[in-house]
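> here is a sequence with its predicted model. Questions after.
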Amino acid sequence: MRTLLLFCALLFAGQATLSAQSNNLWTTLAKITYEKRFDDLLGFKVDVPVFAPEIKALEGKVVEVTGYIVPVEGYKSHTEFVFSAYPYNMCFFCGGAGPETVMEVTSKAPVKYSTERIRLRGKLLLNDDDINRLMYVLIDAELVTGNGDSAGN
């Protein structure tokens, strides 16, 4: 019986850690500054992100993040989409938030569009050199909860 209780306590602690990581990831990703850098192609200086050490430590790591699928023009498929910390009406593309609150996602399997909050797990990549892409990219993403999943959010 003690072993079962210990196992359950450890399982709960692990889930709480993943949940905390998921909820705090956007807070961590917000720890950026910008510097002006000359872009040869454009012919003028552009703002490029400077990632805090906490963000750099996450590059290439598998992370969990909660948020919302953003229906943007040029939507390629259910495996390539933009993900936001905020619902569409408050997201970066509507002027309600900064560029650190969105990320490009490429998922392993199609993720059905929903206006509800979902949780994804994938490998985080950082982008500070391609101004035509978002600064955060989540690859090999998998749906953890949401889209009618009985596990909820």
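Yep, it's here. Numbering: from 1, shown residues only.
> C-alpha only now, for contacts and for neighbours.
OK.
> measure Phe51 to Cys91 for me?
Plainly put, Phe51 is 21 Å away from Cys91 if you go by Cα to Cα, to the nearest Å.
> for the nearest residue in space to Ala85 that is not next to it in sequence, the count of nearby residues, please.
Nearest residue to Ala85 in three dimensions, chain neighbours excluded: Gly67, at 4.6 Å (Cα to Cα, 6 or more residues apart in numbering). Residues within reach of Gly67, counting by other Cα atoms under 10 Å, total 21.
> take a look at this one as well, against the first:
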Amino acid sequence: MKSNLLLFFISLSFSFTSYTQVKKVNWTDMADVKFERTYLEDYADYFLIPEFGETIKSIEGEQLEIKGYVLDLVEGGTTFLLSQHPMATCFFCGMAGPETIIELQFETKQTLKTDQIITVQGVLALNKSDINHCNYILTDVVIIK
């Protein structure tokens, strides 16, 4: 009897810890941001500094799912972005805004190709001050499809 009860509580705790609410978002959701061109003296240049809207701030730290195009920025599979648009019309080609890219931080090395379409899950972090990273960062990223 005690072993059955113990087994029940163990399985119940696994079901609670393994279940995580994942919020499916799209690129329209990610557009809840405005940018102000700001001069940063440390870099002697202008940068677009984000002011995140209430909607996007409300999902910071949440587990998200989003689909987009892979941008492989550093040969060797160490730095990937997810983009709303393929490489030919992405942010880096001057065809879109910084709200159309998300930095992907994987736990393990990945083999992905530019313009590959994937769906990922990860935890959203908002970056307002570190110009060496994107404004949107997904940590603990896993590929869903």
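Thanks, I have the structure now. Given the structure is predicted, the values throughout are model-derived calculations rather than measurements.
> what does the TM-score come to for these two?
Laid over one another, the chains give 0.73 as their TM-score (TM-score structural alignment, normalised by the length of structure 2), with 123 aligned residues with a Cα RMSD of 2.1 Å.
> got the contact list for the corresponding residue of structure 2 for the residue nearest to Ala85 of structure 1?
Matched by TM-score structural alignment, Gly67 of structure 1 corresponds to Gly68 in structure 2. By Cα atoms under 8 Å, 6 or more residues apart in numbering, the contact list for Gly68 of structure 2 reads Leu82, Ser83, Gln84, His85, Ile117, Ile118, Thr119.
> from those, keep the buried residues only.
Taking 16 or more other Cα atoms under 10 Å as the criterion, what is buried in these is Leu82, Ser83, Gln84, His85, Ile117.
> spatially, what comes nearest to the fourth one if we skip its sequence neighbours?
Okay, so that is His85 of structure 2. Tyr69 (6.3 Å).
> I'd like the next helix or strand past the host helix or strand of that neighbour.
Element membership for Tyr69 of structure 2, per DSSP states H and E: strand 63-74. Counting by DSSP H and E, the next helix or strand C-terminal to strand 63-74 of structure 2 is strand 79-83.
> hmm, who's touching that next one?
67-74, 90, 100-105.
> show me the strands in structure 1, by range?
Applying DSSP state E to structure 1 gives strands spanning 32-39, 44-51, 62-70, 80-84, 102-107, 118-126, 136-145.
> tell me who's in contact with Ala57 of structure 1.
With Cα under 8 Å, 6+ apart, Ala57 of structure 1 has no contacts at all.
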